[in-house]
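**Student:** sequence and predicted model, in that order:
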Amino acid sequence: MGYRVLAEVTMAVHFLFIVFVVFGGFLAWRWPKAIWSHLAAAAWGLCIVLFDLNCPLTYVEDWARQRTGESGLSHGFIDTYLTGVIYPERFLDEVRLLIAAVVAVSYAGAVHRARTRFRRG
C-alpha cells in the first residue's frame, strides 16, 4: 500500500510541477522573487522537451508502480497522462507553442510590473 501511495503522490506532484511550469511565471507579478524558481522549473521543462530527458519524478512513479505489481509507465508522464487524454496527440506541437506563449506573456507581465514598481520608488 505504501508504494501505491508513493506512486499517486508522485503523480500529483508531477502534475503540480507541470502546472507551475506553465502558469508559475504569473506568481512573479505578485511576488517578484518567484521568478527565480520559475526560471529553474521552466528551464528544466524546456531541457526535457529539447533533449528528451527523463524526469526524476517519472522514475520515482514508475519504480513505485512496479513495486505494487503494476507494469509501470510505458512512456513519460506527459505521454501517459496528458497527450491523448487532455489534448489530441496531433496537437502536441501547438500545445508546446501555447505553453511557450503563456510563459512568455507571464514574463513580459512580470518585467512590466517590476519596471512600474521601480519607477514608483
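**Tutor:** Yep, that arrived.
**Student:** only C-alpha atoms from now on, for both contacts and neighbour counts.
**Tutor:** Fine.
**Student:** what strand or helix carries the residue nearest the centre of the chain?
**Tutor:** A centroid search over the chain (CA atoms, centre = their mean) returns Ile18, at 2.0 Å, as the residue closest to the centre. Here Ile18, judged by DSSP states H and E, is contained in helix 2-23.
**Student:** chain center to that helix, what's the gap?
**Tutor:** Going by CA atoms, centre = their mean, to the nearest Å, the spacing between the C-alpha centre of helix 2-23 and its chain's C-alpha centre is 10 Å.
**Student:** okay, pairing it with this:
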Amino acid sequence: MIYRLVWQATMAAHFLVIAYIALGGFLAWRRPRLIWPHLALCAWGLVQLAGLAECPLTALENWGRAGAGERGLLPGGFIDTYIEGVVYPEAYVWHVRCAVIAVVLVSWAGLAIRIRRRRTRPGRTTGTPAAPEPGALR
C-alpha cells in the first residue's frame, strides 16, 4: 500500500513540477521571488532534455511502482509515459517543446517589464510616497 502511495504522490508531484516549469514565470509576475525556483526548475528541465541526468522523481516513482508490483515508467521517463502520445501526438514533440519554451520566454519578458515598471514609477524608487495629483482630495 505504501509503495502505491509513493508512486501516485510522485506522479502528482511530477505533474506539478512540469506545470510550474511551463507556467511558473507567470506566478512570478505576482510574487517576483518565485522566479528563483522557476529558473532552477527550468535549468533542471534543460538537463533532463539533454539526457545528462535521471530525474530523482522518476527514480522514486519507479521504486514505488516496483514495490507495488507494477512495471516501471517507459525508458523516456515521466513525459514519455504520461504526456507524449496521451496529451498530444508523439509526432508533435518538438512543436510542443518549442511552444513551452515560447510560453516560458514570454513569462520572463513579462516579468522583466513588470519589474522595470515598478522601479520607474514615481515615488517607488526612493521609498517616499508619490505627490498627490492636482485637485486630489486630501
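**Tutor:** Arrived safely. Note that the structure is a prediction, hence the values are computed from the model and not measured.
**Student:** please state their TM-score.
**Tutor:** In this superposition the chains share a TM-score of 0.97, using TM-score structural alignment, normalised by the length of the first structure; 121 aligned residues with a CA RMSD of 0.9 Å.
**Student:** mean deviation (superposed) between the helix holding Ile18 of the first structure and the second structure, please.
**Tutor:** In this overlay with the second structure, the average offset of helix 2-23 of the first structure from its partner residues is 0.3 Å by mean CA distance after the TM-score superposition for the first structure.
**Student:** for that helix, buried residues please.
**Tutor:** Along helix 2-23 of the first structure, the positions that meet the burial threshold by neighbour count (16 or more other CA atoms under 10 Å) are 3-4, 6-7, 10-11, 14-15, 17-18, 20-23.
**Student:** before we move on, what about stretch 107-121 of the second structure?
**Tutor:** Buried residues in stretch 107-121 of the second structure, defined by neighbour count with 16+ other CA under 10 Å: 107-108, 110-111.
**Student:** and stretch 32-42 of the second structure, by the same measure?
**Tutor:** Under 16+ other CA under 10 Å, the buried positions of stretch 32-42 of the second structure are 35, 38-39, 41-42.
**Student:** what do you get for stretch 63-70 of the first structure?
**Tutor:** Of the residues in stretch 63-70 of the first structure, those buried (16+ other CA under 10 Å) are 63-67.
**Student:** which residues in the first structure form helices?
**Tutor:** Taking DSSP state H as the criterion, the first structure carries its helices at 2-23, 27-30, 34-51, 56-67, 77-81, 92-120.
**Student:** good, wrapping up.
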